[in-house]
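In: requesting a structural model of the entry that follows:
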Amino acid sequence: MALNDNFDVKIPDSSLARQVTQLIRDTESELLFSHSSRVYFWAALLGNRKGLIFDPELLYVASMFHDIGLTSQYHDSQLRFEVDGANAARDFLRSQGLGGTDIEKVWNAIALHTTPGIPEHMHSEIALLQAGAGMDVAGRGFEQFTDEQRGAVTAAYPREPQFAHKMIDAFYHGMKHRPASTFGTFNDDFLAFKDPGFKRTDLCSVILCSHWEHC
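Out: A predicted model of the protein is given here:
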């Protein structure tokens, strides 16, 4: 797919990109696959608009792997789902002969995509993945895209009816078995929204009741 609006954005035409597409299509639900595809386009469009220098292939890999940690193959993991995704992308890139800075960029982009306030100060691929994910899930930066751009992306990769609720469900089911991994992130919002019995960990209580304080 190519988007034309004063510039051209398309999925990289490479063996690596094709393998990523097939792997994620075979692994994720249609909901997550289409979401990840849209994230790439929002990220690349924004990068072009801002005149950023980025590697489209690395950005595509990061976009496609960023939510794989929510899938059922990680139902026994106690890591943050972002770290599961970052590790999966790292292993894939290593199998393709990539290494060093390329893997570091992709790993950090995925691991930090739910951590506001940090990615935007890092490499373009890292900043853009967070921006693309925020656009697709929460509409952050919605006004920075034209009607034509939004229409073209969602025509190629449609948002399912009730997309917002389905994404919340996907987050919940991907993390309900590892609630401790949501501490210190906004991911505990998904557990609290879906499970009235969920109790958030309160850092002030942790500090006040530590061994130092003898609570």
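In: from here on, contacts and neighbour counts on C-alpha atoms
Out: OK.
In: who touches the spatially most central residue of the chain in this structure?
Out: With distances taken as Cα atoms, centre = their mean, the chain has His66 as the residue nearest its mean C-alpha position (3.7 Å). Counting by Cα atoms under 8 Å, 6 or more residues apart in numbering, His66 touches Ser36, Glu82, Gly85, Ala86, Ile110, Ala111, His113.
In: before we compare anything, build this one as well:
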Amino acid sequence: MATLLHDITLNERFDGPRRFEVEGADLVRIFARQRGVDERRAQLIWDSVALNSTPSIGLYKEAEVALCTAGICLDVVGLQYELIPPAEIARIVEEFPRLDMKRRMTGCFCHIAEARPETTYDNFVRDFGERYVPGYRTPSSVDLVSDAPFEE
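Out: Presented below is the predicted three-dimensional model:
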């Protein structure tokens, strides 16, 4: 369920107040619960959706979350692409065409950077905003630490 629905909010209509992965994770968890999925598995689904674009964390979670993250990262950025024989990759892509995925995803990421830049300061959407969105600006982690309301 998480693998199929992990990008439910990655579209050019997205306008949620939080980062798209968290908004999507909440929607997919509700969907799972409404279909009788128990709380433990619903939480695994939530983690899989919320962390799929954060492999530095997702790959070290429970096996289900790590597998979901690894598969999505293979599909998007080619993580461990070299481990799959070229003929197998060709068969997969023939069966499941990519449908101009790179261009379409870039458009979605840029939309989020334009519409909700405050949700992008600590995720990869920031990279798309910085590269492709004129006038894009969001606080960096350095800004957040520097501007923390403590005297020391």
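In: quick check: TM-score for this pair?
Out: The TM-score (TM-score structural alignment, normalised by the length of the second structure) is 0.89; 152 aligned residues with a Cα RMSD of 1.9 Å.
In: hmm, back to that, quick one: map the residue nearest to the centre of the first structure onto the second structure.
Out: With TM-score structural alignment defining the correspondence, His66 of the first structure maps onto His6 in the second structure.
In: so where does the closest residue in space to Leu70 of the first structure that isn't next to it in sequence fall, helix or strand?
Out: Distances taken as Cα to Cα, 6 or more residues apart in numbering put Gly174 closest to Leu70 of the first structure, at 4.2 Å, once the chain neighbours are dropped. Gly174 of the first structure belongs to helix 163-175 when elements are defined using DSSP states H and E.
In: picking up where we left off before, how much space between the residue nearest to Leu70 of the first structure and Thr71 of the first structure?
Out: 6 Å (Cα to Cα, to the nearest Å).
In: and Ile110 of the first structure, by the same measure?
Out: 15 Å.
In: kindly report the same for Arg150 of the first structure.
Out: Distance of Arg150 of the first structure to Thr71 of the first structure, given as Cα to Cα: 27 Å.
In: in terms of neighbours, single out the busier of these two.
Out: Higher neighbour count among Arg150 of the first structure and Thr71: Thr71, with 19 against 16, using other Cα atoms under 10 Å.
In: distance of the residue mapped onto Gly71 of the second structure from the first structure relative to Leu3 of the first structure?
Out: When the first structure is aligned by TM-score structural alignment, Gly71 of the second structure is paired with Gly132. Distance, Gly132 of the first structure to Leu3 of the first structure, using Cα to Cα: 16 Å.
In: repeat that for Ala192 of the first structure.
Out: Applying Cα to Cα to Ala192 of the first structure and Leu3 of the first structure gives a distance of 38 Å.
In: trace Asp38 of the second structure over to the first structure, please.
Out: Under the alignment (TM-score structural alignment), Asp38 of the second structure maps onto Gly99 of the first structure.
In: for that match, which non-adjacent residue is spatially closest?
Out: Leaving aside its sequence neighbours, Gly99 of the first structure sits nearest to Leu93 (Cα to Cα, 6+ apart; 7.1 Å).
In: the one you found sits in which helix or strand?
Out: Per DSSP H and E: helix 81-95 holds Leu93 of the first structure.
In: and the next element down the chain from that helix?
Out: Once helix 81-95 of the first structure ends, the next helix or strand along the chain (criterion: DSSP H and E) is helix 100-111.
In: which secondary structure elements does that following helix contact?
Out: helix 56-65, helix 81-95, helix 124-138 (3 or more Cα pairs under 8 Å, 6 or more residues apart in numbering; DSSP states H and E).
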